[in-house]
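Visitor: Let me see the structure of the following:
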Amino acid sequence: MTEPERTVRERQDGDLPVLAAVLERVHAHDGYPVEGVADPRAWLEHSHEIRSWTAIVDHVPVGQVTLTEAQPEDDAARAWIERTGGSVTDIAVMGRLFLDPDHRGVGLAGFLILALRHHAQVISRTVVFDVMAKDAAAIHLYDRFGAEQIAEVTHHFGDGRTEPALVYAFPAPKLAG
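Guide: Okay, the predicted model is just below:
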């Protein structure tokens, strides 16, 4: 039995239909995203997207992550600005990270995060994001990759619903001097 071919690359428009179906499976399995997936393709196409990456197994999209321009109303942006006194233009927000449950545990989420963090470094942005406090596996992943929790917030969505969330930032890479 041969190992499946796994890779991460920039997301392409042709990936979106397959990723939308994967997102529906992820929501059924994990309850992510908490807002639901009434229109999964629209959820994937973030209006403030900088760039997105797709995890591929044997030429089939199985997950993705998106880097977006931070907006003043983003929970993660507000928490980072309060903590650092920095500007919304200093940061970018990681979001929409998910993997098909059948393809977890082989490093693909880590490679998606590394691709995103590398691009953020290239454009001189600190990566911030939030995660629902209920998502223990995601929190464990972010902790393993060196993310630092900087705040606890309440995520508001839907018709007045709320969910406790944690805000994280990836520290700037230390350059050899």
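Visitor: all contacts plus neighbour counts: C-alpha atoms, from now on.
Guide: Noted.
Visitor: Please enumerate the strands of the chain.
Guide: Along the chain, counting by DSSP state E, strands occupy 6-10, 49-57, 60-69, 91-99, 126-132, 148-157, 161-169.
Visitor: In TSV, list those along with mean neighbour count and distance to residue 84.
Guide: Formatted as TSV, the strands of the chain follow (neighbours: other Cα atoms under 10 Å; distance: least, Cα to Cα, whole Å):
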stretch	mean neighbour count	distance to residue 84
strand 6-10	17	31
strand 49-57	21	23
strand 60-69	24	18
strand 91-99	24	11
strand 126-132	24	11
strand 148-157	16	10
strand 161-169	18	11
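Visitor: For the residue nearest to residue 95 when sequence neighbours are not counted, give its distance to residue 25.
Guide: Closest residue to residue 95 apart from its sequence neighbours, by Cα to Cα, 6 or more residues apart in numbering: residue 66 at 5.3 Å. Remark: distance between residue 66 and residue 25 (Cα to Cα, to the nearest Å) = 19 Å.
Visitor: How about the contacts made by the residue nearest to residue 95?
Guide: For residue 66, the contact set (Cα atoms under 8 Å, 6 or more residues apart in numbering) comprises 49, 50, 51, 52, 53, 94, 95, 96, 97, 116.
Visitor: one more to put side by side:
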Amino acid sequence: MVIRARRDADLDEAATALVAVHAADSYPVEGVDDPRGWLSPKGLIQAWVAEADSRIVGHVAISQAQAEEAVSLYREQAHTEAQVGVLARLFVMPQARKRAVGERLVRAAVEYAHTNDLRLVLDVMTKDKAAIRLYERMGWQSIGDASHAYGEGQQMRAVCYVSPAE
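Guide: Have a look, this model is predicted:
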């Protein structure tokens, strides 16, 4: 298993993997109509892929803070205007699970954040229990609840997290 920076040439295969993950898990709740666009959100800083047998089996990205509730919660609680990045677009193909792929992808993003003086935040929908277990096992701290809006006026409860300090 190789974790590496995503290249432009990876985007089609990563988009195909995302659609497969959505079919298996209903994640993400949005973005599968334009998976390439969803994988390259506004403010994208860096993205990584997990590769096994020359196939992309996972993905994660860091984006610049926009108007996410997790960013506001973190800044209010930490009383800081420090640089904040948003960890997002994490997924692992079903056949690659139970091999710490998600953990390795998150670690790559956290290492990048530490090197670049970014504190990472995220929100995860409460339905995504495996992701919640992963973040909590890795030491991410819950900083509150949010509402994840998607589609045409749809919302789902989410939990916001901040990455470990170091």
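Visitor: hang on, the earlier thing: closest to residue 38 of the first structure out of the strands of the first structure?
Guide: strand 148-157 (13.8 Å; Cα to Cα).
Visitor: and the closest one, what other elements does it pack with?
Guide: Using 3 or more Cα pairs under 8 Å, 6 or more residues apart in numbering; DSSP states H and E as the contact test, the elements touching strand 148-157 of the first structure are helix 75-84, strand 161-169.
Visitor: mind checking which of these is nearest residue 33 of the first structure?
Guide: strand 161-169 (11.3 Å).
Visitor: quick check: that closest one aligns to which part of the second structure?
Guide: Strand 161-169 of the first structure corresponds to residues 154-162 in the second structure, going by TM-score structural alignment.
Visitor: Touching the matching stretch from outside, list them.
Guide: 69-70, 74, 119-126, 140-149.
Visitor: Once aligned, what mean separation remains between that stretch and the first structure?
Guide: For stretch 154-162 of the second structure, the mean deviation from the first structure after alignment is 0.3 Å (mean Cα distance after the TM-score superposition for the first structure).
Visitor: chain center to that stretch, what's the gap?
Guide: In terms of Cα atoms, centre = their mean, to the nearest Å, the centre of stretch 154-162 of the second structure is found 13 Å from the chain centre.
Visitor: Stretch 111-131 of the second structure too?
Guide: 6 Å.
Visitor: Endpoint to endpoint, that stretch covers what distance?
Guide: End-to-end distance for stretch 111-131 of the second structure: 19 Å, by Cα to Cα.
Visitor: Pull the residues that contact it.
Guide: Here stretch 111-131 of the second structure makes contact (Cα under 8 Å, 6+ apart) with 70-71, 74, 82-88, 110, 132, 146, 148, 156-163, 165-166.
Visitor: whereabouts in the first structure does it align?
Guide: Going by TM-score structural alignment: stretch 111-131 of the second structure matches residues 118-138.
Visitor: so which of the strands of the first structure gets nearest residue 37 of the first structure?
Guide: strand 91-99 (11.8 Å).
Visitor: so that closest one versus strand 126-132, what angle?
Guide: Here strand 91-99 of the first structure points in a direction 50 degrees away from that of strand 126-132 (axes from the mean of the first three to the mean of the last three Cα atoms, to 10 degrees).
Visitor: And stretch 78-88 of the second structure, how far out from the chain middle?
Guide: For stretch 78-88 of the second structure, the distance to the chain centre is 15 Å (Cα atoms, centre = their mean).
Visitor: Can you get me the start-to-end distance on that stretch?
Guide: 21 Å.
Visitor: Name the nearest residue to residue 21 of the second structure, sequence neighbours excluded.
Guide: residue 93 (5.8 Å).
Visitor: ok, now which ones touch residue 139 of the first structure?
Guide: Contacts of residue 139 of the first structure (Cα under 8 Å, 6+ apart): 131, 133.
Visitor: Farthest-apart pair in the contacts of residue 66 of the first structure, please.
Guide: So, those by Cα to Cα: farthest apart are 50 and 97, at 14.3 Å.
Visitor: Which of the helices and strands packed on strand 148-157 of the first structure sits closest to residue 39 of the first structure?
Guide: For those, proximity to residue 39 of the first structure was assessed by Cα to Cα; strand 161-169 is nearest, at 19.0 Å.
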